[in-house]
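In: Quick check, what structure comes out for this input:
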Amino acid sequence: MQPNDLDRIARQIRLRDLQAVFEAGAGHIGGEMSAIDILTALYFRVLRISPDQPKHPDRDRFVLSKGHVALALYVTLAKRGFLPEEEIGTFLKPHSRLNGHPNCTKVPGVETNTGPLGHGLPVAVGMAKAAKLTGAEYHTYVLTGDGEMQEGSNWEAIAAAAQFGLDNLTLIIDHNRFQQGATLKDTNNLAPFPAKLEAFGWDATEINGNDMDEIVPALERRGNRPHAIVAHTNKGHGISFMQDKVDWHHKVPNAEQYQIALAELSETL
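Out: The predicted structure follows:
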């Protein structure tokens, strides 16, 4: 699938995500909007997966470490055929399997439960190491937030991945410059990331994480070391009044704002 096709699908996913947040009255919409282009490129171009066989042993693995943006993953999985698209309407409702954080025992296509930040990358390192031990050819991808990179567990995992020579592992950092309640630079600012990752023995690539022409080749890149993609994105990407606003980390648009966002996202379909 070509970048123009991926852009179209990403816009459709953004629109459904917005609708689901508004209907549910909850969600982490800012970080969902920043990550959707990356998720779209993964699920509709890069990952070797099959909705009919979500546990096929040769499938590529994807771990959403920033698990609070689960809704964006659910909408992507539904669009890809892992879930009925109408099930998105059950998000956060009683007895729904679409909870605020992804659950691998309930939702097909989810590889591991995530939510507590700093857990997904260590799990992904384990998946990649398992492939090396068994001779499997699958590739493991993991998406973290930039604020999440403040967790020490991530840097232990980064050191281990280099030690084990995990060239079958790709880390994507959603570098939208905001976390809950503050900008990254006003908390524990570890940016810029590339030199730090390279010091640990990784290859590092910087891209515009909302541009398919840059996302796709970065995700498809292969080398002889673990690969980190620092994806510069915009919190609330695609919605004018949300973009780069810290208060949209976890907030629901009111009726007037919803109509504005709906119109802006619909214009580009």
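In: Only C-alpha atoms from now on, for both contacts and neighbour counts.
Out: Will do.
In: Can you tell me the element residue 167 falls in?
Out: Under the assignment given by DSSP states H and E, residue 167 is not contained in any helix or strand.
In: Likewise for residue 116?
Out: Using DSSP H and E, no helix or strand contains residue 116.
In: Spatially nearest residue to it (excluding sequence neighbours)?
Out: Distances taken as Cα to Cα, 6 or more residues apart in numbering put residue 67 closest to residue 116, at 7.6 Å, once the chain neighbours are dropped.
In: and what of residue 216?
Out: Distance criterion Cα to Cα, 6+ apart; nearest residue to residue 216, sequence neighbours excluded, is residue 41 at 6.3 Å.
In: Can you get me a residue count around residue 267?
Out: Residue neighbour count, defined by other Cα atoms under 10 Å, stands at 9 for residue 267.
In: I have a second one here; can you model it like the first so I can compare?
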Amino acid sequence: MNNTELKAKAIQIRMDLLRMIHGAKTGHTGGSLSNTDILTALYYRIMNIDPARPKWEDRDRFIASKGHSVESLWCILADLGFFSKEELATFSQFGTRLIGHPNNKVPGIEMNTGALGHGLAISVGMALAAKRDGKAYRVFCLMGDGEQAEGSVWEAAMAGAHYGLDNLVGFVDRNRLQISGSTEEVMGLDPLDEKWAAFGWNVVSLDGNDIDALVAALERVPAAIGKPTLIMANTVKGKGISFAENIPHWHHHVPSDEELARALTELKEAAERLARLEGQVR
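Out: Next up, the predicted model:
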């Protein structure tokens, strides 16, 4: 996909995840909206994957360490054909595979995650295995910014740099909000980019809701040979929905019928503006 197609896809994924959460009457809405652009760039442009062969040995790996924001991931995997889109209607229902965190019984999921602080360590192990086995696959790990208060994140960061894992890319979804409020009030993190750099990572800070910036950065990986890359993705929690953006309450707020209708209208209008802009450019 080109960048315009990626932007349109991200709008579609936001619409899908909102419908899914509304139908299930549960979910982590704000964080899924903030990470949608990151996952869209990865899955539709950057990662070397094959939905028909989810266990292909040379596939790139993705670990959703902030596993509670799984809704965007479920919608993307269904859209790509890892499983049927009809299964999205079972999200968080009794007996479903599509629970509220990544579940490796589902094709396309590498590990069960959601206990914060573990995903990067898993990713370090996978990237180290690739190096030692002479494999070319890469490992991508998405973390939350509230998750950065977990000490195990920093143990893994130290190991990733020590072993020179330039096949490893970490993301921090830096929306500055967690379930109990502002990250800087709950546990101050800034200057977070400097901390990662001090641990030996190549740090790229960008607008994590900007598809152009994400693609440009990811296509340069590895930008520093012998160093893992950390993308500080400065995002907006609730991105794409005007009345949800930067509102802590939307961490796991389920949209009402009226809120869903308003949100879908805003997203349809965004898609129409994108299409008009593309027409003008052409």
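In: Next, the contact list for the residue nearest to residue 216 of the first structure, please.
Out: 6, 212, 215-216 (Cα atoms under 8 Å, 6 or more residues apart in numbering).
In: Under the alignment, what does it map to in the second structure?
Out: Aligning on TM-score structural alignment places residue 41 of the first structure opposite residue 41 in the second structure.
In: gap between its match and residue 102 of the second structure?
Out: Distance of residue 41 of the second structure to residue 102 of the second structure, computed by Cα to Cα, to the nearest Å: 19 Å.
In: And residue 191 of the second structure, by the same measure?
Out: 30 Å.
In: Looking at those two, which one has more neighbours?
Out: Neighbour totals were compared for residue 191 of the second structure and residue 102, and residue 102 leads with 27 against 8 (other Cα under 10 Å).
In: I'd guessed that one sits against residue 113; true?
Out: Yes: with contact defined as Cα atoms under 8 Å, residue 102 of the second structure reaches residue 113; the gap is 5.7 Å.
In: Now for those two: what residues contact both?
Out: Joint contacts of residue 102 of the second structure and residue 113 (Cα under 8 Å, 6+ apart) are 64, 67.
In: Next, count neighbours for the residue mapped onto residue 6 of the first structure from the second structure.
Out: Residue pairing (TM-score structural alignment): residue 6 of the first structure is matched to residue 6 of the second structure. When counting by other Cα under 10 Å, one arrives at 21 neighbours for residue 6 of the second structure.
In: Residue 58 of the first structure too?
Out: Count around residue 58 of the first structure with other Cα under 10 Å applied: 13.
In: got the contact list for it?
Out: 136-138.
In: hmm, 6 Å instead?
Out: Residue 58 of the first structure sits next to residue 138 when contact means Cα atoms under 6 Å, 6 or more residues apart in numbering.
In: Same question for residue 194 of the first structure.
Out: Residue 194 of the first structure neighbours (Cα under 6 Å, 6+ apart): residue 204.
In: all strands of the stretch 151-269 of the first structure, in order?
Out: 169-175, 178-179, 182-183, 203-208, 227-232 (DSSP state E, counting those that start in this stretch).
In: Quick check: which of those strands is buried the most?
Out: strand 169-175 (a mean of 27; mean count of other Cα atoms under 10 Å).
In: just checking, what packs against that one?
Out: strand 140-145, strand 227-232 (3 or more Cα pairs under 6 Å, 6 or more residues apart in numbering; DSSP states H and E).
In: what's the mean distance for that strand versus the second structure?
Out: Superposing on the second structure places strand 169-175 of the first structure at an average distance of 0.4 Å from its equivalents, by mean Cα distance after the TM-score superposition for the first structure.
In: So what's the residue count around the closest residue to residue 61 of the second structure other than its chain neighbours?
Out: Nearest residue to residue 61 of the second structure in three dimensions, chain neighbours excluded: residue 139, at 4.7 Å (Cα to Cα, 6+ apart). When neighbours are defined as other Cα under 10 Å, residue 139 of the second structure has 25 of them.
In: Equivalent analysis for residue 222 of the first structure, please.
Out: 15.
In: Leaving out chain neighbours, which residue sits closest to it?
Out: residue 167 (7.5 Å).
In: Test my guess that the one you found contacts residue 227.
Out: No: Residue 167 of the first structure is not in contact with residue 227 according to Cα atoms under 6 Å; the separation is 7.0 Å.
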